[in-house]
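Engineer: Got a predicted model here, sequence first, then my questions.
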Amino acid sequence: MVTAYLLMNVKPGSETKIAEDLVKKKEVKDINIVYGAFDIVMKIRVKTMDKLQKFILDMRKDGSIEQTTTLISTSVK
């Protein structure tokens, strides 16, 4: 499994709608509207890196999402 955190900047005023749409997706494990350098922080879990890429590319088709930064998580042992 691949766990990733997506940090997003979106068009002003679109934060709630985007978060409400994304939280419905099975890959999304947590999503928050935040203040600071980013507008939305989302945790997702997918089976493969290919599925991560597809999820991000599909998500970015929403014209309200202006920029994304992806942080891929690793386990701490």
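Structural biologist: Thanks, I have it. Numbering: from 1, shown residues only.
Engineer: can we go C-alpha only for contacts and neighbour counts from here?
Structural biologist: Noted.
Engineer: can you list contacts of stretch 7-22?
Structural biologist: Outside stretch 7-22, the residues that touch it by CA atoms under 8 Å, 6 or more residues apart in numbering are 28, 31-33, 38-42, 64-70.
Engineer: The protein: strands as residue ranges?
Structural biologist: Under the criterion DSSP state E, strands of the chain are mapped to 2-10, 28-33, 40-46, 65-72.
Engineer: same for the last one, what does it pack against?
Structural biologist: Meaning strand 65-72. In this structure, strand 65-72 packs against strand 2-10, with contacts taken as 3 or more CA pairs under 8 Å, 6 or more residues apart in numbering; DSSP states H and E.
Engineer: Alongside the first one, take a look at this:
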Amino acid sequence: MAGSFVLLNSKKNQEKNVIAHLKEIPEVKEIQCVSGPYDIFVKIQASTVDELHEIITWNIRKLKNVRSTYMLKINEEATDCKDDN
């Protein structure tokens, strides 16, 4: 399973429109409105990394009212992260 967090900016006053479209994508598992440099936080899960990139590139970045995106690929669950100490 491959996962990613996507931070995105929408056009002014179009957050609800973007969220409505994001809800139609089955691989989108979580959507949050956030404050700061980004407008919307999205968690995505797909079967493979290639499928993950395809969903972000063709289903999210191409949405009409999305201005920009920033993807953070999930490498491993926090409970499995290595402790360097």
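Structural biologist: Thanks, I have the structure now. Please read all numbers here as calculations on a predicted model, not as lab measurements.
Engineer: follow-up on the earlier one: which of the contacts of stretch 7-22 of the first structure has the largest number of neighbours?
Structural biologist: residue 40 (22 neighbours; other CA atoms under 10 Å).
Engineer: returning to what we had before: which one of the strands of the first structure lies nearest to residue 52 of the first structure?
Structural biologist: Proximity to residue 52 of the first structure (CA to CA) singles out strand 40-46 among the strands of the first structure, at 6.1 Å.
Engineer: so where in the second structure does the closest one end up aligned?
Structural biologist: Counting by TM-score structural alignment, strand 40-46 of the first structure falls onto residues 40-46 of the second structure.
Engineer: picking up where we left off before, with distance to residue 54 of the first structure added, can I get the strands of the first structure in a markdown table?
Structural biologist: As requested, these are exported to a markdown table (distance: least, CA to CA, whole Å):
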| stretch | distance to residue 54 of the first structure |
| --- | --- |
| strand 2-10 | 13 |
| strand 28-33 | 14 |
| strand 40-46 | 10 |
| strand 65-72 | 13 |
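Engineer: if I look at residue 25 of the first structure, how far off is residue 12 of the first structure?
Structural biologist: 22 Å (CA to CA, to the nearest Å).
Engineer: try residue 70 of the first structure
Structural biologist: 21 Å.
Engineer: which helix of the first structure spans the most residues?
Structural biologist: When the first structure is parsed with DSSP state H, its longest helix is helix 49-59.
Engineer: what's that helix in contact with?
Structural biologist: Contacts to helix 49-59 of the first structure, defined as CA under 8 Å, 6+ apart, come from residues 2, 46.
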